[in-house]
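Peer 1: Sharing a model that was predicted from the sequence below.
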Amino acid sequence: MSQIEEGQELSDEVGYLVYNETLIDHFMNPRNVGEIESPDAMAVVGDPTCGDYLRAYIKVKDGRISEFKFLTMGCPGAISTSSIATELAIGKTLEEALKLTDNDVIQAAGGIPARKAHCSLLAIRGLHEAILNYQRSSPLPRVGEGKGEGE
């Protein structure tokens, strides 16, 4: 075995000790990455301790999160947990989505390294901020959109 192969094995082994298969999968194949054209709301959140930040975009239909996408400048933990958070939120009512917690993401991820928790949970903060921005900017009630517009 060459030294490069040995070093690669060590990197792979260390990676698996830090991030589990679920986190690695969501990092390598993140879901719902990108911007939403004409989002109903968005938010930008960050972690000043490490410089990570996230932009969260949502679309709402009939009081439910129909789309949730993100763009992030962050570590593998931030990317993978953001991907997981989008899957947890899509299809939920606004009230249900506001009840999602960091622990819900951690549980869905199968755990995250403790030293990465500060930057790995930006998506829940971004989701909550986007929902609050949506609620602040929307006339009430929002369910039944389109009333008064020829429907």
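Peer 2: Received the coordinates, thanks. Numbers count the residues shown, from 1 in each chain.
Peer 1: Please count neighbours and contacts with C-alpha atoms only from this point.
Peer 2: OK.
Peer 1: so what secondary structure elements neighbour whichever strand or helix holds I106?
Peer 2: Counting by DSSP states H and E, the element that carries I106 is helix 102-109. For helix 102-109, the packing partners by 3 or more C-alpha pairs under 8 Å, 6 or more residues apart in numbering; DSSP states H and E come out as helix 76-89.
Peer 1: Second structure follows, compare the two:
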Amino acid sequence: MALYSETVMDHFRNPRNVGVIENADGVGEVGNAVCGDIMKIYLKIDGGVISDVKFETFGCGSAIASSSMATEMIKGKPVEEAMALTNRAVAEALEGLPPHKLHCSVLAEEAIKKALEDYYQRRGQS
């Protein structure tokens, strides 16, 4: 059995939504001191819906794939739905991650939630 699913490999080799959004409505950055992975998520929100999302990730293939998949999962969604995204949903959408790489999906969830919290704080809705 392969260590990584075809979906993980696809999102690693062809990551979606890579980049920076200038003047983003929300930005969230998280890291894992143990493995050294760092994720930064940028959100553009129009009318309560995530109209654009980009990421920058420094890390392993699982971290890049998790960032890519998570951004795909929230793009075009209402902020409330994006806030409910779980690392488990990201891992399932990737058709699984090895147990020692599940922290990558956790980072993706945390980065999105931090970006949304930043969005709410900028709007005075903390």
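Peer 2: Everything's here; your move. Owing to the predicted nature of the structure, the values given are computational and were not obtained by experimental measurement.
Peer 1: Could you quantify their similarity as a TM-score?
Peer 2: In this superposition the chains share a TM-score of 0.94, using TM-score structural alignment, normalised by the length of the second structure; 125 aligned residues with a C-alpha RMSD of 1.2 Å.
Peer 1: What is the equivalent residue in the second structure for N103 of the first structure?
Peer 2: Aligned by TM-score structural alignment, N103 of the first structure pairs with R88 of the second structure.
Peer 1: what does D40 of the first structure align to in the second structure?
Peer 2: If you follow D40 of the first structure across to the second structure using TM-score structural alignment, you land on D25.
Peer 1: I'd like to know how far its match sits from Y4 of the second structure.
Peer 2: According to C-alpha to C-alpha, to the nearest Å, D25 of the second structure and Y4 of the second structure sit 34 Å apart.
Peer 1: Pick out whichever of these two has more residues nearby.
Peer 2: Between D25 of the second structure and Y4, counting by other C-alpha atoms under 10 Å, D25 is the more crowded of the two (20 against 15).
Peer 1: wait, isn't that one in contact with I41?
Peer 2: No - applying C-alpha atoms under 8 Å as the test, D25 of the second structure and I41 come out as separate, 10.8 Å apart.
Peer 1: where do the strands sit along the second structure?
Peer 2: With DSSP state E as the criterion, the second structure has strands at 26-31, 38-46, 49-58.
Peer 1: residues touching the residue nearest the centre of the first structure, list them.
Peer 2: Taking C-alpha atoms, centre = their mean, the centroid of the first structure lies closest to S82, which sits 2.6 Å from it. Residues near S82 of the first structure by C-alpha atoms under 8 Å, 6 or more residues apart in numbering: 70, 120-124.
Peer 1: Looking at the second structure, name the residue matched to it.
Peer 2: Superposed on the second structure with TM-score structural alignment, S82 of the first structure falls opposite S67.
Peer 1: which other residues reach stretch 19-26 of the second structure?
Peer 2: Residues outside stretch 19-26 of the second structure that contact it (C-alpha under 8 Å, 6+ apart) are 42-45, 53-56, 115-120, 122.
Peer 1: Please spell out which residues along it are buried.
Peer 2: 20-21, 24-26 (16 or more other C-alpha atoms under 10 Å).
Peer 1: any idea how far that stretch is from the chain center?
Peer 2: Offset of stretch 19-26 of the second structure from its chain centre (C-alpha atoms, centre = their mean, to the nearest Å): 14 Å.
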